[in-house]
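K.L.:
Predicted model follows, preceded by the sequence.
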Amino acid sequence: MRIAVIDDERPARSELKHQLLELLPDAEIEEGDCGAAALELAGSRKFDIIFLDINLGDINGTVLVNALKNMQPGVKIVFVTAYSEYAVQAFELEVEDYVMKPYDKKRLEKVLKKCFAEQTAKPEQEAPKRIAINSNGKTIFEDIQNIVYIETYNRGCMIHAEGNEYYESKSLGEYEKRLEGMQFFRMHKSYLINLDKVREVFPWGSNSFCLRMKGYDDNILPIGRDKVKVLRQLLGC
């Protein structure tokens, strides 16, 4: 069992690690003190569970969830927070559970049992290779690997798939959920991109960055300022 504890407060990390080792003496536990450290750990080794503090110094833990799931589709993510109002957000983001500070060993034990039960009951399924798109009164089955990027368009989405374009009246958030755990990343409120199709990332204006996607050299897509660091980590640049 390999566990990551991500928290910008050293005492909180130490206390959580201590309690986890009392419950799981054989566990290997790695620590990180910020979002960048979380991404570095996730990119270097596989984890079974990541305990992720919501209020990190460099980036909000809720922003990291999709990035970590993209890097490690099978990982269980548990939010760590001192504020009970984040409990609802934890379930909206479909993480496994949350634990409150100060830590309660019985609560931790319950969360760990839940994670183990889900691993046993839900073996990882092979990701789908095609996706159904309802466009212009037809249902098109497009290979997911062909989708380059999806953007908000009118009251729906425009799907750009290697030369083909489809309009569907679904929100970008719905597509983000449908493609969760695959090679896609919401790098801007209006754009969901296929990480495998990024051609280049470059500066644009004052303290801003943009990118181009393969096959769409004339389209310059802005990167959300709060997503630049995470995107660079995902792309290894």
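P.N.:
Received, thanks.

K.L.:
Every contact and neighbour count from this point should use C-alpha atoms.
P.N.:
Fine.

K.L.:
Output the longest helix belonging to this structure.
P.N.:
helix 105-121 (DSSP state H).

K.L.:
Tell me which other helices or strands it touches.
P.N.:
Applying 3 or more C-alpha pairs under 8 Å, 6 or more residues apart in numbering; DSSP states H and E, we find helix 105-121 packed against helix 10-23, strand 97-100.

K.L.:
For the ones you listed, could you give me CSV that also reports mean neighbour count and distance to residue 84?
P.N.:
Below are the helices and strands packed on helix 105-121 laid out as CSV (neighbours: other C-alpha atoms under 10 Å; distance: least, C-alpha to C-alpha, whole Å):
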stretch, mean neighbour count, distance to residue 84
helix 10-23, 16, 17
strand 97-100, 20, 7
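
K.L.:
Which one, of those, ends up nearest to residue 177?
P.N.:
strand 97-100 (18.2 Å; C-alpha to C-alpha).

K.L.:
Contacts made by that closest one with the rest, please.
P.N.:
77-84, 87, 90-91, 107-108, 111 (C-alpha atoms under 8 Å, 6 or more residues apart in numbering).

K.L.:
and what of stretch 111-130?
P.N.:
74, 76, 96, 97, 98, 99, 141, 142, 143, 144, 145, 182.

K.L.:
quick one: which of the residues you listed is nearest residue 200?
P.N.:
Nearest member of the contacts of stretch 111-130 to residue 200, counting by C-alpha to C-alpha, is residue 145, at 18.5 Å.

K.L.:
let's bring in a second one:
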Amino acid sequence: MRIAVVDDERPARSELIHQLLDIIPEAMISEADSGAAALEMMSKDIFDLVFIDINLGDMEGTVLATAVKQIMPKARIIFATAYSQYAVRAFEIGVSNYILKPFDKKRLETVVENCRKELEASCTKPLTNRLPVNCNRRIVLVDIETIVFIETDNRSCVIHTKNGDFTENLSLGEYEKRLSGHRFFRIHKSYLVNLEQIQEIFPWHNKSVAIKMLGAENENKILPVGREKIKELRHLLKI
């Protein structure tokens, strides 16, 4: 589970992260100390749970929550606040829940468990097995399981499949959203890969790692893994 903690006070962030790791030891947690930093972080990663302090230094938490809902509709948002009156506002804008400062671990466990159940329920909904791609004035329905990886190419993306390549004028972040729920992972700002199509992982420059994908046409293609992505990739592959 990927979790974001957004709070402009370091002690509050540290305490919440500590309690979350006690509850979900396997969680991958990122943190931001402002609304702007949070938006930048969320332009690069997708999160399951997002904890937002109501009073951020540069913007209201309610404003950030509204933006997060647009960026990641499936994410569960929880307000972290010292003021219980914000509970009403939370439900008005569709926030999943709220927790009060100082944090109560039992309350946090309940909120996390409820969010986990909601996420699991959403994942049981049927997923489409084909991805529509606009290519040369036609729409090609690509079988998702045939996609090996997707990479950025200037302002477009190239979708590499077992049956050939397709280019479409969409961002990699958009493909990440569309393929949410399938076994795809963004290893780098430029690459989104099918975890089932990874052939090899090996050491790379500056203590990083890189991967090779299945398929003879990809045998000489080396895809670098961002340092901040290595731990999560290993977790997803159970290595």
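P.N.:
Sure, I can see it. On a predicted model such as this, the values are computed, not experimentally measured, just so you know.

K.L.:
before we move on, the earlier item: let me have the helices and strands packed on helix 105-121 of the first structure in CSV, adding distance to residue 194 of the first structure as columns.
P.N.:
Formatted as CSV, these follow (distance: least, C-alpha to C-alpha, whole Å):
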stretch, distance to residue 194 of the first structure
helix 10-23, 34
strand 97-100, 28
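
K.L.:
Quick one: closest of these to residue 189 of the first structure.
P.N.:
Short answer: strand 97-100, nearest of these by C-alpha to C-alpha, at 25.5 Å.

K.L.:
what's the matching range in the second structure for the closest one?
P.N.:
Under TM-score structural alignment, strand 97-100 of the first structure corresponds to residues 77-80 of the second structure.

K.L.:
Quick one: distance of that stretch to the chain centre.
P.N.:
17 Å (C-alpha atoms, centre = their mean, to the nearest Å).

K.L.:
Now do the most centrally placed residue in the first structure against residue 125 of the first structure, distance only.
P.N.:
Most central in the first structure under C-alpha atoms, centre = their mean is residue 66, positioned 1.1 Å from the mean C-alpha point. Separation of residue 66 of the first structure from residue 125 of the first structure (C-alpha to C-alpha, to the nearest Å) stands at 18 Å.

K.L.:
what's the average distance of the match of strand 97-100 of the first structure to the first structure?
P.N.:
Stretch 77-80 of the second structure, aligned to the first structure and superposed, deviates on average by 1.9 Å (mean C-alpha distance after the TM-score superposition for the first structure).

K.L.:
Compute the number of surrounding residues for the closest residue to residue 155 of the first structure other than its chain neighbours.
P.N.:
Ranked by C-alpha to C-alpha, 6 or more residues apart in numbering and with sequence neighbours excluded, the top spatial neighbour of residue 155 of the first structure is residue 169, at 6.3 Å. Close neighbours of residue 169 of the first structure, defined as other C-alpha atoms under 10 Å, add up to 15.

K.L.:
wait, what's in contact with residue 169 of the first structure?
P.N.:
Residue 169 of the first structure touches 155, 156, 157, counting by C-alpha under 8 Å, 6+ apart.

K.L.:
which of these are also in contact in the second structure?
P.N.:
Compared against the second structure with both residues aligned by TM-score structural alignment, their matches' C-alpha atoms under 8 Å, the contacts of residue 169 of the first structure retain 155, 156, 157.

K.L.:
would TSV of those residues with neighbour count be doable?
P.N.:
Compiled in TSV, these are given as follows (neighbours: other C-alpha atoms under 10 Å):
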residue	neighbour count
155	12
156	15
157	22
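
K.L.:
quick one: which of these is nearest residue 8 of the first structure?
P.N.:
Nearest to residue 8 of the first structure among those, with distances taken as C-alpha to C-alpha, is residue 157, at 37.3 Å.

K.L.:
pretty sure the closest one is in contact with residue 173, am I right?
P.N.:
No: contact criterion C-alpha atoms under 8 Å: residue 157 of the first structure and residue 173 do not qualify, at 9.8 Å.

K.L.:
Selecting buried members of the contacts of stretch 111-130 of the first structure in PyMOL, what would you type?
P.N.:
Those of the contacts of stretch 111-130 of the first structure that count as buried under 16 or more other C-alpha atoms under 10 Å are selected in PyMOL with:
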select buried, resi 74+76+96+97+98+99+144+145+182
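
K.L.:
name the helices or strands packed onto the helix or strand harbouring residue 50 of the second structure?
P.N.:
Element membership of residue 50 of the second structure [criterion: DSSP states H and E] is strand 49-53. Identification of packing neighbours for strand 49-53 of the second structure by 3+ C-alpha pairs under 8 Å, 6+ apart yields strand 2-6, helix 61-71, strand 76-81.
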